[in-house]
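Asker: What follows is a protein structure lacking sequence information:
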């Protein structure tokens, strides 16, 4: 049976093998022993299979008897499946105003924590308008508050950036990425630092203050 394989063959097979004698492993992964190359090739042909050099650095080289086309096809299929299920990190952005309400702040904070748990980077932007542009310390205070509230989830990466209209910084995750909905709160708490868990517990037990 022919199997579609696009990439170049990474192994020496059959007549491409250069060694005069090889250590042979059969299709059931059983050791046959050291054989002259010609005898190993004949053995593979009798089975309708290929002789594949899998350890060229060994002395003598190790060769396996197998269906090489099927082997490459299954390797390609496994790599494709792994790539398909691999989660790609994304850059998210959350914008704030210096005079944000406690409700909106906590709502956006939860989104930031979720993004970081999923392995994403988050850009935080504090939008400044009107007279706020002359008071960048308002944005700095909000950023300091955010950085404390995400301890155990992420950390600042690089310098804080100042613009005429905004202050921004980048947060990268420090928590191991988890599948969405795949862990309960206890497991997530175990991944965060004890200090962060304690701080979050204290916040839950205290009423939110208005900003």
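Answerer: Looks like it came in fine. All figures in this text were calculated on a predicted structure; none of them were measured in a lab.

Asker: Going by C-alpha atoms from here, please, whenever you check contacts or count neighbours.
Answerer: OK.

Asker: Could you give the number of residues near residue 144?
Answerer: Residue 144 has 10 neighbours, counted by other Cα atoms under 10 Å.

Asker: for the helix or strand harbouring it, packing partners?
Answerer: According to DSSP states H and E, residue 144 maps onto helix 137-149. Counting contacts by 3 or more Cα pairs under 8 Å, 6 or more residues apart in numbering; DSSP states H and E, helix 137-149 packs against strand 121-127.

Asker: hmm, who's touching the strand it packs on?
Answerer: If you take Cα atoms under 8 Å, 6 or more residues apart in numbering as the criterion, strand 121-127 is touched by 89-98, 112, 115-116, 139, 143, 165-173.

Asker: Structure two is appended below for comparative analysis:
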């Protein structure tokens, strides 16, 4: 909005003029277009400065600014920010704790967020990769109805990493 030229700030010698009803009036000298706008108690607003000649419209600039702000606000409202939530768990997690973590994963997915699940191997647990894969499969099976696996489970150092996306 800060780069919109109005009235005397319009530098072009000639402008293509549109009246307040959207009807094209033709090409006018800028001074004549400003005079026409002032006669109607309105402003001459440069709509398309890159056109040849620039397109200007006779309108109430305050109202135009308000409409632009409203459009920007609506666009911002429609933008949804998808966050990636992370859940870490160890290989020797108890059944109740696992159920608790799975409920958290389900909540995050139902809110529309992605979830990164990290199964960490500590010490000699790294020799029991098969147990980690069983745990990963158990998690995958228990949240099939609210999310799907976006990245297949992969090893990242001493961790198994999976990313789930909401359905």
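Answerer: Now that the structure is in, tell me what you want to look at. All of these numbers come straight from a predicted model, not from anything done at the bench.

Asker: After superposition, what is the TM-score?
Answerer: Once superposed, the chains reach a TM-score of 0.72 (TM-score structural alignment, normalised by the length of structure 2), with 165 aligned residues with a Cα RMSD of 3.4 Å.

Asker: Restricted to helices, list the contacts of strand 121-127 of structure 1.
Answerer: When DSSP state H defines the helices, the subset of the contacts of strand 121-127 of structure 1 inside them is 112, 115-116, 139, 143.

Asker: post-alignment, the lengthiest helix in structure 1 versus structure 2, mean distance?
Answerer: Criterion DSSP H: the longest helix present in structure 1 is helix 68-85. Following the fit onto structure 2, the mean deviation recorded for helix 68-85 of structure 1 is 2.9 Å by mean Cα distance after the TM-score superposition for structure 1.

Asker: residue contacts, residue 108 of structure 2?
Answerer: 85, 114-115.

Asker: Can you add neighbour count and distance to residue 15 of structure 2 and give those back as TSV?
Answerer: Formatted as TSV, the contacts of residue 108 of structure 2 follow (neighbours: other Cα atoms under 10 Å; distance: Cα to Cα, whole Å):
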residue	neighbour count	distance to residue 15 of structure 2
85	16	53
114	23	51
115	25	54
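
Asker: once you map those residues onto structure 1, which are still in contact?
Answerer: Compared against structure 1 with both residues aligned by TM-score structural alignment, their matches' Cα atoms under 8 Å, those retain 85, 114-115.

Asker: Aligned counterpart of residue 61 of structure 1 in structure 2, please.
Answerer: Matched by TM-score structural alignment, residue 61 of structure 1 corresponds to residue 54 in structure 2.

Asker: was I right about that match contacting residue 12?
Answerer: Yes: taking Cα atoms under 8 Å as the definition, residue 54 of structure 2 is a contact partner of residue 12 at 7.2 Å.

Asker: quick one: which of the two has more around it?
Answerer: With neighbours defined as other Cα under 10 Å, residue 54 of structure 2 and residue 12 compare such that residue 54 has more, 19 against 14.

Asker: Without its sequence neighbours, what residue ends up closest to the more buried one?
Answerer: When the adjacent residues along the chain are set aside, residue 54 of structure 2 lies closest to residue 15, with 5.2 Å between them (Cα to Cα, 6 or more residues apart in numbering).

Asker: What helix or strand is that neighbour located in?
Answerer: Taking DSSP H and E as the definition, one finds residue 15 of structure 2 inside strand 14-18.

Asker: Next: residue 53 of structure 2.
Answerer: Going by DSSP H and E, residue 53 of structure 2 is not part of any helix or strand.

Asker: if we can go back for a sec, just the buried ones among the contacts of strand 121-127 of structure 1, please.
Answerer: Buried residues within those, counting neighbours by 16 or more other Cα atoms under 10 Å: 92, 96-98, 112, 115-116, 139, 143, 166-173.
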